[in-house]
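[1] Show me how the following folds:
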Amino acid sequence: MKHTGFAAAHAGMLLWALLIAASFSAAAQVSQAIDPVLLTGLRLLFCALVFLPLLLIKGDTAMTRRGLFDHAVLGLLLAVYFGSLFEALRHTSAVNTGTMFTLVPLLTLLFEAALMPDSSLKQRVLPMLIAAAGAVMLVLKGAGPGELPSFYAVSVYGLGCLAMALYSPLSQRLKTSSLKGRGPVGMSFWNMLFGALFLLVFCGVSGGWRSASLLTLNDFYWLIYLALFATLATFWLLHRAIGVIAPSSVISYIYLSTLFITLFHWFWWRQSPLPLEIVGAVLVGIGTLALLMSSRRTVHLALPHN
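    Down below sits the predicted model:
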């Protein structure tokens, strides 16, 4: 693993965090009358189709039965996460789901320890806790009394968070066996294709497909934007970083997305920062910087000496 690859992976994940942060405003432009599971399934399917020509050009289409099964498992994890998120949002607020999502990097660290034991894991625990605490402060700024989530919402979205936490370390583990040699394009194409199929089948059973008739031209434009920048680009950047950066460090960039959203409110929408936000932003910055430094130490230790 070259240092230039390591630096490029982190730069890519910084862009990933910015794209994720910007996607929330873009998603709000799409009609709320359309089934969100259907929209996500269409986004994933569109992205997979965009990746298909690149896959054919690279000649990365060879697939074993075991490889196909493993991609289906990874696609199912994506479908479970998105499905659980939208189901939970029917019973609780976005603030509560956002708070729960801060647990995903910590859960990823646990799965990483189980699937890929590494003595450097303990170095990332404290920085991750600091960043998580800061993210919680940023997310909870809009919470008020009586907004506690129901047990059902916590259970459903908790299952989705476990699926998302397992996604990165399992991807890296499979890339050393049945998916060995599979590049970011191949990983993104097959995982998104299976994720889209699972979500669209669910829409067919639940009846969510009927809301497709409500799609307007404006919705279609925003759907294309979200597919290209909030899904296609972020999936490629994620799989580009997996294997270069530890999975728990990769997913921890979601904390920076939370910070970027707050910064957008401060500087773009001219909202005055609250004391809790300022403390949270500082903690996210400190925790993320410490994670980056621990990742650099791990890479230097892994490099052969002359």
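
[2] from here on, contacts and neighbour counts on C-alpha atoms
    Noted.

[3] remind me, longest helix of this protein?
    helix 275-302 (DSSP state H).

[4] buried ones in that helix?
    277, 279-288, 290-292, 294-296, 298-299 (16 or more other CA atoms under 10 Å).

[5] ditto for stretch 66-76
    Gly67, Leu68, Asp70, His71, Ala72, Val73, Leu74, Gly75, Leu76.

[6] Dump those into TSV; add distance to Gly186 and secondary structure as well.
    Listed next are these as TSV, based on distance: CA to CA, whole Å; DSSP: H, G, I helix; E, B strand; the rest coil:
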residue	distance to Gly186	secondary structure
Gly67	11	helix
Leu68	11	helix
Asp70	13	helix
His71	10	helix
Ala72	13	helix
Val73	15	helix
Leu74	13	helix
Gly75	13	helix
Leu76	16	helix
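
[7] Quick check: closest non-adjacent residue to Gly285.
    Closest residue to Gly285 apart from its sequence neighbours, by CA to CA, 6 or more residues apart in numbering: Ala131 at 7.1 Å.

[8] List of residues touching the host helix or strand of the one you found?
    Using DSSP states H and E, Ala131 sits in helix 125-139. For helix 125-139, contacts defined as CA atoms under 8 Å, 6 or more residues apart in numbering pick out 95, 98-99, 102-103, 105-106, 252, 255, 258-259, 262, 276-277, 279-288, 290-291.

[9] one more to line up against the first:
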Amino acid sequence: MAETEKTATGAHAGMFFWALIVGASFPVVGLLTEGLPPLLLTALRFTIAALAMVPMVRTAAAWRPGLVALLLYSVMGLCLAGFFGIMFWAAHRVTALSMSALFIFMPLLAYGLGRMLRVEPRAGGLLAILGLGALGALALALAQSGGDLDALQFGWNEVLFFLGVVASALYPVLSKWGLSRGLLSGDAAARTFWSLAAGGVLIAVAGLLMEPVRGMARMSLGDFLLVAYLGVFSSGVTFWLIQRGTGVLTPGAVTAYSYLVPFVSMVVLFVGQPELIGWHWLPGSMAVVASIVLLLRRSNRQARMGAREPA
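    Take a look at the predicted model:
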């Protein structure tokens, strides 16, 4: 196997692991004490994640960014802060089905934004794969809601949530753009640390302005341990995997793995409640799995073609 194919395969494997971590983290979030300030909790989570990256960052070459890189990291942190802030705001204003339906556009948005910034090549095949994955993820969302189409609503609240999805899609695009121009560190850990640090500061500022700080006093030791777990794994490791994948794959291919998240959540649900298994879950599951298999085959084919090209 060519070295380029090994690199692409490793990036895909990392993004598959990303989907497993994110999909399995949703039950953990539900164990937190109700009523805790969500933005301040996220700021704490990002802080823990950034601190967990320090040992890896200190061994990286040129891990301290210049002024231009720091500005770009700040914009990337703003994307993270914007998505998480809007997501928490929309939690009680937008139905779960509407959020899922809007979120499936993220890979397509990443592809479009990547085309605009010229970090994503024109690829009709990738668009078709992303479309198949989007249909599968939507089918899984409908299956989870019991097919209740009345829960699919679109108004100004949904428009604001969609802007958060755009911000999330822009994160890997900006990472790829900064890498392609030599503005960001070539080390995935360094990029992860600085974007998490910037995002954590911005989310903390928003939390201090919008939420009662005294609400954090209700946090128990168990809550802190859960947040620490989410910080290290569901934030630190996952964003490192995104940055690692972005260094090799295009933004559209990286974000395509978000289609696997509802599939993993479905599997976790079935483990705890096997009586919920039904045929209505099958079409979406098959479409999502097929899209990921096609994505892997496409990536490996491109790697083999690139390896055969003369230097």
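
[10] picking that back up, which residues of the second structure does the longest helix of the first structure align to?
    Mapping helix 275-302 of the first structure onto the second structure (TM-score structural alignment) gives residues 279-306.

[11] thinking again about what came up before, biggest separation within the buried residues of stretch 66-76 of the first structure, which pair?
    Maximum pairwise distance in those, criterion CA to CA, is 14.1 Å, between Gly67 and Leu76.

[12] Please pull up the equivalent of the residue nearest to Gly285 of the first structure in the second structure.
    Match for Ala131 of the first structure (TM-score structural alignment): Gly133.

[13] cool, Arg240 of the first structure as well?
    So Arg240 of the first structure corresponds to Arg244, using TM-score structural alignment.

[14] contacting residues around its match?
    With CA under 8 Å, 6+ apart, Arg244 of the second structure has these contacts: Ala11, Gly14, Ala188.

[15] Quick one: those as TSV, columns for neighbour count too.
    What follows is the contacts of Arg244 of the second structure, written out as TSV (neighbours: other CA atoms under 10 Å):
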residue	neighbour count
Ala11	22
Gly14	20
Ala188	22
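
[16] Turn the residues you listed into JSON lines, including secondary structure and distance to Leu196 of the second structure.
    Output for the contacts of Arg244 of the second structure, formatted as JSON lines (DSSP: H, G, I helix; E, B strand; the rest coil; distance: CA to CA, whole Å):
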{"residue": "Ala11", "secondary structure": "helix", "distance to Leu196 of the second structure": "20"}
{"residue": "Gly14", "secondary structure": "helix", "distance to Leu196 of the second structure": "19"}
{"residue": "Ala188", "secondary structure": "helix", "distance to Leu196 of the second structure": "12"}
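
[17] Tell me the one among those residues nearest to Leu142 of the second structure.
    Checking those one by one against Leu142 of the second structure (CA to CA), the nearest turns out to be Gly14, at 28.0 Å.

[18] any idea which element the residue in the second structure that Gly98 of the first structure lines up against lies in?
    For Gly98 of the first structure, the aligned residue in the second structure is Ser100 (criterion: TM-score structural alignment). Counting by DSSP H and E, the element that carries Ser100 of the second structure is helix 96-103.

[19] can you check Phe224 of the second structure too?
    Per DSSP H and E: helix 221-229 holds Phe224 of the second structure.

[20] Check Val248 of the second structure too.
    Judged by DSSP H and E, Val248 of the second structure forms part of no helix or strand.

[21] Pull the contacting residues for it.
    So Val248 of the second structure contacts Thr7, Ala8, Ala11 (CA under 8 Å, 6+ apart).

[22] same thing with Glu275 of the second structure?
    So Glu275 of the second structure contacts nothing (CA under 8 Å, 6+ apart).
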